[in-house]
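Peer 1: predicted model and sequence below, questions to follow.
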Amino acid sequence: MPTPSPTRRAVDGAAVWLWPGRALYAGPSLRLGPHSGAVACLAVGVDAPFAVRPVTGGELRARTALIAPRMRHRLMMPGDRMVFLYLEPGSADDRACRTGFTAGQGEILTGHRHEDDLLAGAAELSPHTPVPRVTAWIAGAVGHAGTSYADPRIAAATRRLVDARRPLPAGPLAAELGLSESRFLRLFRDGTGTSYRRFRLWAQMHRAARALAAGHNLTRAAADGHFASPSHLSTAFHAMFGLTPSALLSGNPTIHCLDPSPEALT
């Protein structure tokens, strides 16, 4: 069972759980303006239905909705609490989650087939929820519990990326594992469901979040995450999730950073 890193304690019940490849937020509605991110977002209205308004026009009301990457939109949330599950596009999580929806159109899917169970579970999520219960909720949302990496070299590579003390290009890591770079990159995508570059970015976010969870500031978090500066971290974070680290941290969430291996997801 994975052990969370030191946590940043919340006063208002907001919490973030982060793995390379997925992230979960539970807490007060973030009240964002029009935004988009590079990841898929499963939104759950814990207290009440919400509306998804694409900037191109129209509106869909839902209690559960899956919003496609890079679709600029605004969420209108009358309820106090929301849950957001962020998934790497094209990953096994993303593909499986999409099959769980029964309605919606285009880049917005609504009505998860297990909506009642997701709502009940989402209402129980808090900074102190045990990790197995959190991952069980995610498994219900995405429709599978995760599997082990078939190739132990890829499992080793993911651990190296998360723990790297310096930026780690694909070539040197492939050489460490006795593989050509091209072969390594193919095996990495097959094993993780995403590219080496994307996983490395998630790993950088993971390292930065570990610094924040330990109480460090954004300058230290950027350095630990191998970002050139706090502004570089903020820009990368905003591009991925659709909000800045400062906007997220203003709610003083408890941050849990979890092991990257799929075994840690079950």
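Peer 2: Okay, I see it.

Peer 1: switch to C-alpha atoms for all contacts and neighbour counts from now on
Peer 2: Noted.

Peer 1: for the stretch 1-150 of the chain, just list every one of the helices.
Peer 2: In the stretch 1-150 of the chain, helices defined by DSSP state H, counting those that start in this stretch lie at 92-98, 115-124, 131-142, listed in chain order.

Peer 1: adding distance to residue 24 and mean neighbour count, write those out as JSON lines.
Peer 2: Conversion of those to JSON lines gives the following (distance: least, Cα to Cα, whole Å; neighbours: other Cα atoms under 10 Å):
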{"stretch": "helix 92-98", "distance to residue 24": "13", "mean neighbour count": "20"}
{"stretch": "helix 115-124", "distance to residue 24": "11", "mean neighbour count": "17"}
{"stretch": "helix 131-142", "distance to residue 24": "9", "mean neighbour count": "19"}
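
Peer 1: tabulate those (TSV), appending distance to residue 180.
Peer 2: Supplementary listing: the helices of the stretch 1-150 of the chain in TSV, determined by distance: least, Cα to Cα, whole Å:
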stretch	distance to residue 180
helix 92-98	25
helix 115-124	43
helix 131-142	34
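
Peer 1: so where's the longest helix in the chain?
Peer 2: Taking residue count as the measure and DSSP state H as the definition, the longest helix of the chain comes out as helix 196-213.

Peer 1: of the helices of the stretch 1-150 of the chain, which is nearest residue 237?
Peer 2: Across these, residue 237 has its closest neighbour in helix 92-98 (19.3 Å, Cα to Cα).

Peer 1: and the closest one, how far out from the chain middle?
Peer 2: Helix 92-98 has its C-alpha centroid displaced from the chain centroid by 13 Å (Cα atoms, centre = their mean, to the nearest Å).

Peer 1: included below, for side-by-side comparison, is a second structure:
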Amino acid sequence: MQSIHFRNHLFAFQPGDLAMHENLMPCIILGRRAPVRVSGQTTDIEANAECIRPGVPHCVTVRDGGADIVYFDGLRLEGSNDFASLDGEWHGLPDAFKTADRVRITSFRNRLNGDTVPPDQSVMQLIRQIYDDPLRRMSQTDLAHAIGIERTLALRHFKDTTGQTFRKFKIWAAMVRATQLALRGEGIGNAGLAAGFSDASHLTRTAATVFGVTPTQGLSGLSGLISVEA
């Protein structure tokens, strides 16, 4: 059986500010024509290519030319720095997304990957279900049953495999789906409902927490989203 891999997401942003928020997945920010400034609670960094660890509060200033922002689902970062500058080769990453070059995207992931153990495919089968149908109500009991271990152990194993809690991974998958639907022309409210949010305000609050923007503000500065499994 062919292995299931995590998905990776390229968001194209126009110049502007992202308010204080915490990423749910490891994030790479690539300024197109000017450096991007990332400000944390104790550290600031300004560079053309930067990596941000998930769970770290920060705000972002995207300058002239905009930026490409990439999220690597399930990646376990090496090192302990909250923010890190990256070399110029990372500016080839957006082209890999545009051509759906899975091999090249994987090579970029591997540069940062601190865990070389292949992910448990029983968990990855659930991940694919979450990706494909975030509206589906998948409980902790469903998770434990699918993996075949006790609930608390299943939750721990899920986080060990994905780098994120079961609840937050589902929130992330729903945010990506809502953004995809909105970019296809769905209204914000309908996109949120189709992705599993209770209403438009629920989506708005979650987008502010995850991206530092409301859905309307984000879409006004968002020019595209590409997701590739690799």
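Peer 2: Right, received. Where do you want to start? Here the structure is a predicted model, which is why all the values come from computation and not from measurement.

Peer 1: just to revisit the earlier point, relative to residue 247 of structure 1, which of the helices of the stretch 1-150 of structure 1 is closest?
Peer 2: Nearest of those to residue 247 of structure 1, taken as Cα to Cα: helix 115-124 at 21.9 Å.

Peer 1: list the helices and strands that closest one packs on?
Peer 2: Helices and strands touching helix 115-124 of structure 1, by 3 or more Cα pairs under 8 Å, 6 or more residues apart in numbering; DSSP states H and E, are strand 40-45, helix 131-142.

Peer 1: touching the longest helix of structure 1 from outside, list them.
Peer 2: Counting by Cα atoms under 8 Å, 6 or more residues apart in numbering, the neighbours of helix 196-213 of structure 1 from elsewhere in the structure are 5-8, 18-21, 161-163, 170, 185, 188-189, 217-218, 220-227, 237, 254-257.

Peer 1: what about these, which are in helices?
Peer 2: Among the contacts of helix 196-213 of structure 1, the members that lie in helices (by DSSP H) are 161-163, 170, 185, 188-189, 218, 220-224, 237.

Peer 1: how deep is residue 21 of structure 2 tucked in, by neighbour count?
Peer 2: Using other Cα atoms under 10 Å, residue 21 of structure 2 has 20 other residues around it.

Peer 1: just give me the match in structure 1 for it.
Peer 2: The alignment partner of residue 21 of structure 2 in structure 1, by TM-score structural alignment, is residue 36.

Peer 1: likewise residue 130 of structure 2?
Peer 2: Residue-level alignment of residue 130 of structure 2 against structure 1, with TM-score structural alignment as criterion, gives residue 161.

Peer 1: that match: how many residues sit nearby?
Peer 2: The tally of other residues near residue 161 of structure 1 (other Cα under 10 Å) stands at 25.

Peer 1: isn't it right up against residue 168?
Peer 2: Yes: under the criterion of Cα atoms under 8 Å, residue 161 of structure 1 makes contact with residue 168 at 6.9 Å.

Peer 1: can you give me the strands in the stretch 1-150 of structure 1?
Peer 2: Under the criterion DSSP state E, counting those that start in this stretch, the stretch 1-150 of structure 1 contains strands at 15-19, 22-28, 40-45, 50-54, 60-62, 64-67, 73-76, 81-87, 101-105, 108-112.

Peer 1: a markdown table for these, including mean neighbour count and distance to residue 144 of structure 1?
Peer 2: Below are those laid out as a markdown table (neighbours: other Cα atoms under 10 Å; distance: least, Cα to Cα, whole Å):
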| stretch | mean neighbour count | distance to residue 144 of structure 1 |
| --- | --- | --- |
| strand 15-19 | 23 | 16 |
| strand 22-28 | 22 | 14 |
| strand 40-45 | 25 | 15 |
| strand 50-54 | 20 | 26 |
| strand 60-62 | 17 | 23 |
| strand 64-67 | 26 | 16 |
| strand 73-76 | 19 | 27 |
| strand 81-87 | 24 | 14 |
| strand 101-105 | 14 | 14 |
| strand 108-112 | 22 | 14 |
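
Peer 1: perfect, that will be all.
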